[in-house]
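Undergrad: the following comprises the amino acid sequence and a computationally predicted model.
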Amino acid sequence: MAEIEVNGGIVVYDLIGPEDGEVLTVTPGGRFSKDYPGVRPFAEALADRGKRVLIWDRPNTGASDVQLYGRSESHMRAETLAGIVTRLGLGPVVVLGGSGGARDSIVFAIEYPELVRKLLVWSIVGGAFSSMSLASVYVLDEIRTIRRGGIDGILALKGKAGSWSDLVRANPRNLQRLRDLGAAEFERVMWRWFEAYVPKATEAIPGVADHEIRGIDVPTLIVRGGEADIDHPKRTSFEVHALIRGSRLIEPPWPEDAWERAQEARDAGKGGIFDPWLKAVPTFLDFIDEPVEPAEGAAP
């Protein structure tokens, strides 16, 4: 485990695999850390095939510092990833992300195209239900609580994976960081981040305009959403595919109901929601290892 300071906050990360391997970044979803079940085994399986894999605790996950700034939480995290990749001299990289990590990765590809060689995304959140569900998970309780109970109320919030109190337990610096931020600024940021989750006809994914996604111009692999997955709708994967010129949409390399069954396994204490990712390793590596065709009009 290593640490790096980006935009005034410490970010915890690991680089797995041979030092001369092609660099891949892996970003999970939720407020889940790099050590949440399923993430590290996925990265290690990629590293076993010669890749150099970056896994990281995004701000507001795991042992990294709490940070609250930017147009949306995904934009903040994309900026943080750019800082890591640039400071460590890793780019351009192959960017992989699932669930909320897919959104973070798409924003990264939009904002920092010079740092991206290829993009692979799956379990993409979009549409009214899943966007509003995310608002409930990430910001609605926070807005209600900060107005009534201030930072102490935020620290007392229960019932969420990756709660603010969990972040303080994992990293005691976060207690003072939250107090220094203060209730007024915390609330201002939450209202701004809330705006990303308000469903809009011009946004296939929360907080990202369709015209921005159309600007992505790197080889892109998109895994179709599960038939009955209401959190990562099938429709959204088709919409993102339609927006990214030349992208490739593939059938899921895991069972059709993998998300639902993984949730059941997690709730029963028998697995994690990201465990199915391992099944995608051969398919993902095939795409990653394909030679990149020169851009139209580029010199041979």
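TA: Here it is on my side, so go on. Residues are numbered from 1 along each chain as shown.

Undergrad: only C-alpha atoms from now on, for both contacts and neighbour counts.
TA: OK.

Undergrad: would you say residue 96 is within a strand?
TA: Yes - counting by DSSP: H, G, I helix; E, B strand; the rest coil, residue 96 falls inside a strand.

Undergrad: need the nearest residue in space to residue 278, chain neighbours excluded.
TA: The shortest distance from residue 278 to any non-neighbouring residue, by C-alpha to C-alpha, 6 or more residues apart in numbering, is to residue 42 (5.3 Å).

Undergrad: gap between the one you found and residue 90?
TA: To residue 90, residue 42 is 20 Å away according to C-alpha to C-alpha, to the nearest Å.

Undergrad: the two: which is more packed in?
TA: A side-by-side neighbour count of residue 42 and residue 90, using other C-alpha atoms under 10 Å, places residue 42 first with 20 against 17.

Undergrad: take this one as well and set it beside the first:
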Amino acid sequence: MPSVVINDGHVVYEILGDTGELIVLTPGGRYGMDIPGLRPLAEALVAGGHRVLLWDRPNCGASDVQFFGRTESHMRADTLRGLLTALELGPCVLAGGSGGARDSMLTAILYPELVSRLVLWNIVGGIYGTLNLGAHYILPSLQAVRGRGIEGLLRLREWRERVEANPRNRDRLLSLDREEFLRLSLLWLQAYVPKPGQTIPGVEDDLFDRIQAPTLIIRGGAKDLDHPKRTSLEVHCLIENSVLIDPPWPEDAWERAMEDFVTGRADHYNMFDTWVLAAPEILKFLAEQ
């Protein structure tokens, strides 16, 4: 895969399709572009006449690990700006689900000149969803470094996988300063403490006025604790030029995926397997806007 050095770290990417408007497609969590379910959506969008840029964000997939910025999403927004600038791409469509939705929204807030339209789904919010992010993505690494120093990161499966995908990451992790890592981890953790006036972790509500691009929001499932229906409704209220639609997948798709994930089954839903069902709605929105 090709890569570009952004902020002293390699960012791996792939562009699918030869013609048409570019869509930057971003998955959730710390998953890379090889996460099952993402490529079928990308291929459906290419079949609909678009190009699609897939990328491994810092700390995801085969890209270099990086640690800077007010939040991890701020770091990723800055990285995406650098990637699009280096590739001389944009303005373009930003489309993302879960953490990818948050990264896309923040990019549109900070760098609106890069964004022509915005497509969002599985938006994380609410008390459970927000606290769960901090517990999952920040606390294990913070506790490992407090107890064992920077070397403790290599005991965590998440960072071992980053080294397996990209051997450079071992030295990059071991070169981190313990005190600076702890300081940054505590800063990133603050974003995941629910606060009045922050529908999205680490992003003040009044900043959404900066999003002027036409926006499609696929609302969260009725009982989805990670991506609450209420949060997508609130984001719809915050983004003036937005359209809200019902999910094209079953209302309980995420809950069933979580059950399968916890029990080790894969016979019903992978977390992102249903995302391809959004392709017709996304293509319709882009054709009309």
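TA: That came through, no problem. Since the model is a prediction, treat every value here as computed from it, not as a measurement.

Undergrad: what segments of the stretch 101-250 of the second structure are helices?
TA: For the stretch 101-250 of the second structure, the helices defined by DSSP state H, counting those that start in this stretch occupy 126-137, 139-148, 157-165, 168-174, 178-190, 229-238.

Undergrad: of those, which is nearest residue 25 of the second structure?
TA: helix 229-238 (18.8 Å; C-alpha to C-alpha).

Undergrad: about what we covered before: turn the helices of the stretch 101-250 of the second structure into a markdown table, including distance to residue 98 of the second structure.
TA: Listed next are the helices of the stretch 101-250 of the second structure as a markdown table, based on distance: least, C-alpha to C-alpha, whole Å:
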| stretch | distance to residue 98 of the second structure |
| --- | --- |
| helix 126-137 | 10 |
| helix 139-148 | 20 |
| helix 157-165 | 18 |
| helix 168-174 | 25 |
| helix 178-190 | 17 |
| helix 229-238 | 11 |
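
Undergrad: looking at these, which is buried most?
TA: helix 229-238 (a mean of 19; mean count of other C-alpha atoms under 10 Å).

Undergrad: how about that helix, aligned to which bit of the first structure?
TA: Mapping helix 229-238 of the second structure onto the first structure (TM-score structural alignment) gives residues 234-243.

Undergrad: try stretch 175-183 of the second structure
TA: On the basis of TM-score structural alignment, stretch 175-183 of the second structure is assigned to residues 180-188 in the first structure.

Undergrad: show me how far that stretch is from its chain's centre.
TA: Relative to the chain's own centre, stretch 180-188 of the first structure is displaced by 24 Å; criterion: C-alpha atoms, centre = their mean, to the nearest Å.

Undergrad: how far apart are it and its match in the second structure?
TA: In the superposition against the second structure, stretch 180-188 of the first structure averages 1.6 Å from its aligned positions (mean C-alpha distance after the TM-score superposition for the first structure).

Undergrad: thinking again about what came up before, average gap between the match of helix 229-238 of the second structure and the second structure?
TA: Once fitted to the second structure, stretch 234-243 of the first structure is off its aligned match by 0.5 Å on average (mean C-alpha distance after the TM-score superposition for the first structure).

Undergrad: excluding its backbone neighbours, what's nearest residue 228 of the second structure?
TA: Using C-alpha to C-alpha, 6+ apart, the closest residue to residue 228 of the second structure is residue 220 (5.3 Å).

Undergrad: the one you found: neighbouring residues, count only.
TA: Residue 220 of the second structure: 27 neighbours (other C-alpha under 10 Å).
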